[in-house]
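K.L.:
okay, structure incoming, though there's no sequence with it:
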């Protein structure tokens, strides 16, 4: 069962095909829209993930490519975060304490911009 989806309707900055778009549209959930420019993780996106109550579809105006980092930090232990990796396919990350520490370390390498 899908609990939370974070989508920008893009694959490698091009619109997803109609079949993928229809599949995403079929996910029946409350919709929240956030702004998240390419190459960033905004405080708005982090807050929505931190407060997510499933089922929820987060539609990103901008880019959701880095949303996996805060998603792993926000998801309950034992959850699974799934995302697409260009030229590779689907990546599945089980949320564990070691994985959270790894993702937190990655997030600490980012430079704060604006109100982060």
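P.N.:
Great, that's in hand. As the structure is a computational prediction, the values presented were derived from the model and not from experiment. Numbers count the residues shown, from 1 in each chain.

K.L.:
contacts and neighbour counts: CA atoms only from here.
P.N.:
Fine.

K.L.:
for this protein, what spans make up the helices?
P.N.:
Using DSSP state H, the helices of the chain run over 18-26, 43-50, 68-74, 97-108.

K.L.:
the first one packs against which elements?
P.N.:
Read that as helix 18-26. Where contact means 3 or more C-alpha pairs under 8 Å, 6 or more residues apart in numbering; DSSP states H and E, helix 18-26 is not packed against any helix or strand.

K.L.:
now do the shortest one
P.N.:
Helices and strands in packing contact with helix 68-74 are listed as helix 43-50, strand 80-85, helix 97-108; criterion 3+ C-alpha pairs under 8 Å, 6+ apart.

K.L.:
return the distance of it from the chain's centre.
P.N.:
7 Å (C-alpha atoms, centre = their mean, to the nearest Å).

K.L.:
okay, pairing it with this:
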């Protein structure tokens, strides 16, 4: 997504201290992307839901390491959002966290259904390539904005 859905922290601002300013004590943290997920794990901000694909900037990589994570796999081709992916995202929200969805294909656009189905106290984080980290607090306004984007994509 070319336009960030939330607050964009530039690479040099995306440290633990600045990220914590956007989290509440009981925030349900969701990360989309391998690097973002890895960064949060390194900061000891363990995402309740992590969506990764083992690829960073089109290069294969090892998914971030984290023990005691329930892992679900799903196929989601690049530039698509499959109904199977949406079902898996919904299912993940009802599971004991942390949950990792390992995507075969591409996870980028899954930010959109995540924003629609995330619990009320959620904060979604994803990387904006070559710019920084996007932090989206889930509100009804965000859900409506994202639904409009999804409607345009159909």
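P.N.:
Now that the structure is in, tell me what you want to look at. Just so it is clear, the model here is predicted, and its values are computed rather than measured.

K.L.:
quick one: which of the helices and strands packed on helix 68-74 of the first structure is nearest residue 1 of the first structure?
P.N.:
When these are compared by C-alpha to C-alpha, strand 80-85 sits nearest residue 1 of the first structure, at 10.6 Å.

K.L.:
tell me, that closest one lands on which residues of the second structure?
P.N.:
Strand 80-85 of the first structure corresponds to residues 123-128 in the second structure, going by TM-score structural alignment.

K.L.:
map residue 71 of the second structure across to the first structure for me.
P.N.:
Using TM-score structural alignment, residue 71 of the second structure pairs with residue 31 in the first structure.

K.L.:
need the contact list for that match.
P.N.:
56, 57, 58, 59 (C-alpha atoms under 8 Å, 6 or more residues apart in numbering).

K.L.:
could you dump the residues you listed to CSV with distance to residue 88 of the first structure and neighbour count?
P.N.:
Below are the contacts of residue 31 of the first structure laid out as CSV (distance: C-alpha to C-alpha, whole Å; neighbours: other C-alpha atoms under 10 Å):
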residue, distance to residue 88 of the first structure, neighbour count
56, 26, 20
57, 24, 22
58, 24, 21
59, 23, 20
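
K.L.:
related to what we said a few turns ago, and the helices and strands packed on helix 68-74 of the first structure, which is most packed in?
P.N.:
Among those, helix 43-50 has the highest mean neighbour count (mean count of other C-alpha atoms under 10 Å), at a mean of 17.

K.L.:
post-alignment, it versus the second structure, mean distance?
P.N.:
Here the mean offset of helix 43-50 of the first structure against the second structure after fitting is 0.7 Å, by mean C-alpha distance after the TM-score superposition for the first structure.

K.L.:
what packs against that helix?
P.N.:
strand 30-36, helix 68-74.

K.L.:
distance between the first one and the chain's centre?
P.N.:
Taking the mean of its C-alpha atoms, strand 30-36 of the first structure sits 11 Å from the chain's own mean (C-alpha atoms, centre = their mean).

K.L.:
try stretch 75-94 of the first structure
P.N.:
The answer for stretch 75-94 of the first structure is 10 Å, by C-alpha atoms, centre = their mean.

K.L.:
find the nearest non-adjacent residue to the match of residue 71 of the second structure, please.
P.N.:
The shortest distance from residue 31 of the first structure to any non-neighbouring residue, by C-alpha to C-alpha, 6 or more residues apart in numbering, is to residue 57 (4.8 Å).
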